[in-house]
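Chemist: What follows is a protein structure lacking sequence information:
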């Protein structure tokens, strides 16, 4: 992925106080608790005091070099908190509002204007380039710039955030539960509801049942007419949890032939819909091979740069398959997140069952627990600062 240089617009003003942040200074380096300065607030930005932040695999993929981002950096992209200050152009938010934070978008490119901000022309730069679109950064330490992430950097107890990332919610709602809707949960549920759209009697396969996979399983079981919802993973404990949340069948791919299992289960036809959360090329190939004629399959999980999937073109044409990417579940956060909140309030989308809470200083434990499958969805708490 291309690295972006910061422009001369950067300055080292400290006009908005300081923040306690989890800073990664070098690729693959540890998270360190540091005090950083918040620089100038742009007209289209807000300052948010974080209450809780979801922990996502993307945070770690972006600090270990799998997804290259410039360092030093403050990651975090599932923030939630209270608005402390608003820029002069911000009209839909005010000081004291409670917000959930999601992905950034420019709002002016073709995809944004067509209602597809997840595919914003500038989205990769705004999320992973470490800076604003003009090349400047909102943080510094000892006069040196610190890069941002997703234009929100919510691994900090106070942060400068692009207003586009913010979704206002009622102050009575629990931020330490709903923060996780900003990326992973929205991605899983959105991939089912906005991308795959299973029809009556459909078979759906979800490869990898972390939070993104489980969100899709819950959405498929509660909000679609699919009759077979199949979870694939290598962790029996996670597969059992997937059954509790709506999977009708489970497969441990360490022990079973996934393609044979799915074809046997579907009278030899294969699955109608599927998505992969792992980014593992073999899993993607299995997903394709186990899918039916005219199936719709999607890749969601990030993979190292240069990863390629091989397709037999004549077979692909003959099967009439649709293979697509799904970023953020093709969701518009300001529309989709309020719907997910309503589903949660109605008891139909129990995302609270996925959560394990950590003090922000326990970030490395949260990382290890996620890696070892001891946690589905970590949430960092900041309210003790």
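Modeler: Thanks, I have the structure now. In this text the structure is predicted, and so the values were computed from the model without any measurement.
Chemist: okay, CA-based contacts and neighbour counts for the rest of this
Modeler: Noted.
Chemist: Now do the helices in the stretch 101-250 of the chain.
Modeler: Taking DSSP state H, counting those that start in this stretch as the test, the helices found in the stretch 101-250 of the chain are 110-113, 123-128, 175-178, 184-190, 211-223, 236-244.
Chemist: What lies in contact with the second one?
Modeler: Defining contact as CA atoms under 8 Å, 6 or more residues apart in numbering, one finds that helix 123-128 is touched by 4, 62, 68-69, 103-106, 131-133, 149-151.
Chemist: Tell me where the stretch 251-385 of the chain has strands.
Modeler: 271-276, 291-299, 322-325, 355-359, 377-381 (DSSP state E, counting those that start in this stretch).
Chemist: I meant the stretch 1-150 of the chain, not that one.
Modeler: Here the stretch 1-150 of the chain has its strands, by DSSP E, counting those that start in this stretch, at 18-24, 31-38, 45-54, 79-86, 98-101, 139-141, 144-146.
Chemist: can you tell which of these is closest to residue 292?
Modeler: strand 45-54 (35.4 Å; CA to CA).
Chemist: What residues does residue 100 make contact with?
Modeler: Residue 100 is in contact with 78-81, 166-169, 175, 178-179, 181-182, counting by CA under 8 Å, 6+ apart.
Chemist: Most neighbours out of the residues you listed, which is it?
Modeler: Per-residue neighbour counts (other CA atoms under 10 Å) across the contacts of residue 100 peak at residue 79, which has 37 neighbours.
Chemist: quick one: it and residue 102 touch, right?
Modeler: Yes. The pair residue 79 and residue 102 passes the contact test of CA atoms under 8 Å, sitting 7.5 Å apart.
Chemist: what is in contact with the two at once?
Modeler: Common neighbours of residue 79 and residue 102 (CA under 8 Å, 6+ apart) are residue 182.
Chemist: Leaving out chain neighbours, which residue sits closest to residue 269?
Modeler: residue 292 (5.3 Å; CA to CA, 6 or more residues apart in numbering).
Chemist: quick revisit: and residue 48, which of the strands of the stretch 251-385 of the chain is closest to it?
Modeler: Residue 48 sits nearest to strand 377-381 of all these, at 14.3 Å, using CA to CA.
Chemist: That closest one versus strand 355-359: what angle between them?
Modeler: Put simply, strand 377-381 runs at 30 degrees to strand 355-359, going by axes from the mean of the first three to the mean of the last three CA atoms, to 10 degrees.
Chemist: what helices or strands is strand 377-381 leaning on?
Modeler: Counting contacts by 3 or more CA pairs under 8 Å, 6 or more residues apart in numbering; DSSP states H and E, strand 377-381 packs against strand 45-54, strand 355-359, helix 363-371.
Chemist: how far out from the middle of the chain is it?
Modeler: 14 Å (CA atoms, centre = their mean, to the nearest Å).
Chemist: residues making contact with it?
Modeler: Here strand 377-381 makes contact (CA under 8 Å, 6+ apart) with 51-56, 176, 180, 210-211, 354-360, 363, 366, 370.
Chemist: among those, which ones are buried?
Modeler: 51-56, 176, 180, 210-211, 354-358, 360, 363, 366, 370 (16 or more other CA atoms under 10 Å).
Chemist: okay, now the one to match up with it:
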């Protein structure tokens, strides 16, 4: 079918709004009419050529919409269902079968378009654009996903803002709620007040954490963090010694530190405030794939501390995305306060606003 998409023709170029032709769904595929799609840092890293995606390509991986058609092998979805699209996984490897699909043995192959010979879209000039980005390529009015990475959701909440629950929001909140699982009253420090960091704040509040410190250099983000439930916003642009500030917030040391900033300097300073048996959770992508992280070896050993990476919040999307939506409907998970809406054709403006910090989570709206 013919539709409109934001196409990336070459690395580091702005998105181009173009007409494309999508293949029809076959097998377990699902054709989704997109109502809203979030912009994630990973989309931009792929657009800029740092993650090995082929070009031309259609990116986008925080889509939400309505099922239009399904392939003959689909059993859990039907036309008209409201859905959120999540990362792809194969469902057959040992990690998928043990309830850890975000660590699928074929995660890279299924999500980062390493095989451009897979299903593709046809562009108006006759060339092909790679699809299958995170199993969806949802920077488009319609997206082709699979039954496995399409999550049915309730239809009494605003569908157009739900897309970020499929990646950025579940990454932050899920790292806390599914990965760290803090006991009520625990202390947690979150480095970075962007969409993922503020989602981690929401997860910490739901989990009942007692001390929730948020570290950022943008005052407006810290004000929102406090509104969402942070107890100790720390502004690095005016704080001379981050370690001292964190120790003052949690004199016995933090039980958890969650890095959502990808800044080695912040992590080094914050580790001074990690308590005994504390966990440093790595969430943010480093500025370069070969960047190394240095740790204070002996203190880390002596205090029984650990460092763990978390992908997509350790979530099982079919379980965790509806859970977040239920919490939102109860007024306990106000992720909508992170969202700024843009028209779909404003994608390049939305990207600029998100990169500048003017917007926390840009969501492109597709009018019906």
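Modeler: Thanks, I have it. Remember, predicted model here, so these are calculated numbers, not experimental data.
Chemist: what's the TM-score here?
Modeler: The TM-score (TM-score structural alignment, normalised by the length of structure 2) is 0.95; 364 aligned residues with a CA RMSD of 1.5 Å.
Chemist: picking up where we left off before, what is the aligned counterpart of the residue nearest to residue 269 of structure 1 in structure 2?
Modeler: Correspondence of residue 292 of structure 1 to structure 2, assessed by TM-score structural alignment: residue 275.
Chemist: can you pull the contacts of the closest residue to residue 218 of structure 2 other than its chain neighbours?
Modeler: In this structure, residue 218 of structure 2 finds its nearest non-sequential neighbour in residue 235, 7.0 Å apart by CA to CA, 6+ apart. Residue 235 of structure 2 is in contact with 215, 216, 217, 218, 219, 222, counting by CA under 8 Å, 6+ apart.
Chemist: Can I get the residues you listed in JSON lines including distance to residue 187 of structure 2 and neighbour count?
Modeler: Output for the contacts of residue 235 of structure 2, formatted as JSON lines (distance: CA to CA, whole Å; neighbours: other CA atoms under 10 Å):
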{"residue": "215", "distance to residue 187 of structure 2": "14", "neighbour count": "26"}
{"residue": "216", "distance to residue 187 of structure 2": "18", "neighbour count": "22"}
{"residue": "217", "distance to residue 187 of structure 2": "21", "neighbour count": "16"}
{"residue": "218", "distance to residue 187 of structure 2": "22", "neighbour count": "17"}
{"residue": "219", "distance to residue 187 of structure 2": "22", "neighbour count": "15"}
{"residue": "222", "distance to residue 187 of structure 2": "18", "neighbour count": "24"}
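Chemist: To which residue of structure 2 is residue 144 of structure 1 aligned?
Modeler: Correspondence of residue 144 of structure 1 to structure 2, assessed by TM-score structural alignment: residue 127.
Chemist: again with residue 333 of structure 1
Modeler: Matched to structure 2 by TM-score structural alignment, residue 333 of structure 1 sits across from residue 317.
Chemist: Can you report how many residues lie near that match?
Modeler: Here the number of neighbours of residue 317 of structure 2 (other CA under 10 Å) works out to 26.
Chemist: residues touching it, list them.
Modeler: Going by CA under 8 Å, 6+ apart, residue 317 of structure 2 touches 86, 149, 151, 166.
Chemist: The second one against residue 89, yeah?
Modeler: Yes. Assessed by CA under 8 Å, residue 149 of structure 2 is found in contact with residue 89 at 7.3 Å.
Chemist: Looking at the two, which is more packed in?
Modeler: residue 89 (26 against 23).
Chemist: ok, now which ones touch the aligned partner of that one in structure 1?
Modeler: Using TM-score structural alignment, the equivalent of residue 89 of structure 2 in structure 1 is residue 105. For residue 105 of structure 1, the contacting residues are 112, 117, 118, 120, 122, 123, 126, 164, 165, by CA under 8 Å, 6+ apart.
Chemist: Looking at structure 2, name the residue matched to the second one.
Modeler: Residue mapping for residue 117 of structure 1 onto structure 2 gives residue 101, with TM-score structural alignment as the criterion.
Chemist: Its match reaches residue 95, doesn't it?
Modeler: Yes. When contacts are counted by CA under 8 Å, residue 101 of structure 2 is listed as touching residue 95 (6.0 Å).
Chemist: Residue 257 of structure 1 is nearest to which of the helices and strands packed on strand 377-381 of structure 1?
Modeler: helix 363-371 (24.3 Å).
Chemist: got the contact list for the aligned residue in structure 2 for residue 360 of structure 1?
Modeler: Alignment note (TM-score structural alignment): residue 360 of structure 1 maps to residue 344 of structure 2. Applying CA under 8 Å, 6+ apart to residue 344 of structure 2 gives the contacts 364, 365, 366.
Chemist: Could you report the separation of the residue nearest the centre of structure 2 from residue 351 of structure 2?
Modeler: For structure 2, the residue nearest the mean C-alpha position is residue 168 (1.9 Å; CA atoms, centre = their mean). In this view, residue 168 of structure 2 and residue 351 of structure 2 are 15 Å apart by CA to CA, to the nearest Å.
Chemist: thinking again about what came up before, I'd guessed the residue nearest to the centre of structure 2 sits against residue 196; true?
Modeler: Yes. The pair residue 168 of structure 2 / residue 196 is scored as a contact, 5.4 Å apart, by CA under 8 Å.
Chemist: what about stretch 296-315 of structure 1, start to end distance?
Modeler: The first and final residues of stretch 296-315 of structure 1 sit 15 Å from each other (CA to CA).
Chemist: do stretch 10-26 of structure 2 as well
Modeler: The first and final residues of stretch 10-26 of structure 2 sit 29 Å from each other (CA to CA).
Chemist: now swap in stretch 289-296 of structure 2 and tell me
Modeler: Stretch 289-296 of structure 2 stretches 22 Å from its first residue to its last (CA to CA).
Chemist: can you list the residues that contact that stretch?
Modeler: 264, 268.
Chemist: repeat that for 7 Å
Modeler: Stretch 289-296 of structure 2 is contacted by residues residue 264 when judged by CA atoms under 7 Å, 6 or more residues apart in numbering.
Chemist: List the contacts of the residue mapped onto residue 213 of structure 2 from structure 1.
Modeler: Here residue 213 of structure 2 is matched to residue 230 in structure 1, going by TM-score structural alignment. Residues in contact with residue 230 of structure 1 (CA under 7 Å, 6+ apart) are 204, 205, 206, 247, 248, 249, 250.
Chemist: so which of the helices of the stretch 101-250 of structure 1 comes closest to residue 35 of structure 1?
Modeler: Nearest to residue 35 of structure 1 among the helices of the stretch 101-250 of structure 1 is helix 123-128; the distance by CA to CA comes to 22.1 Å.
Chemist: distance from the closest one to structure 2 after superposition?
Modeler: Comparison of helix 123-128 of structure 1 with structure 2 after fitting gives an average deviation of 1.2 Å (mean CA distance after the TM-score superposition for structure 1).
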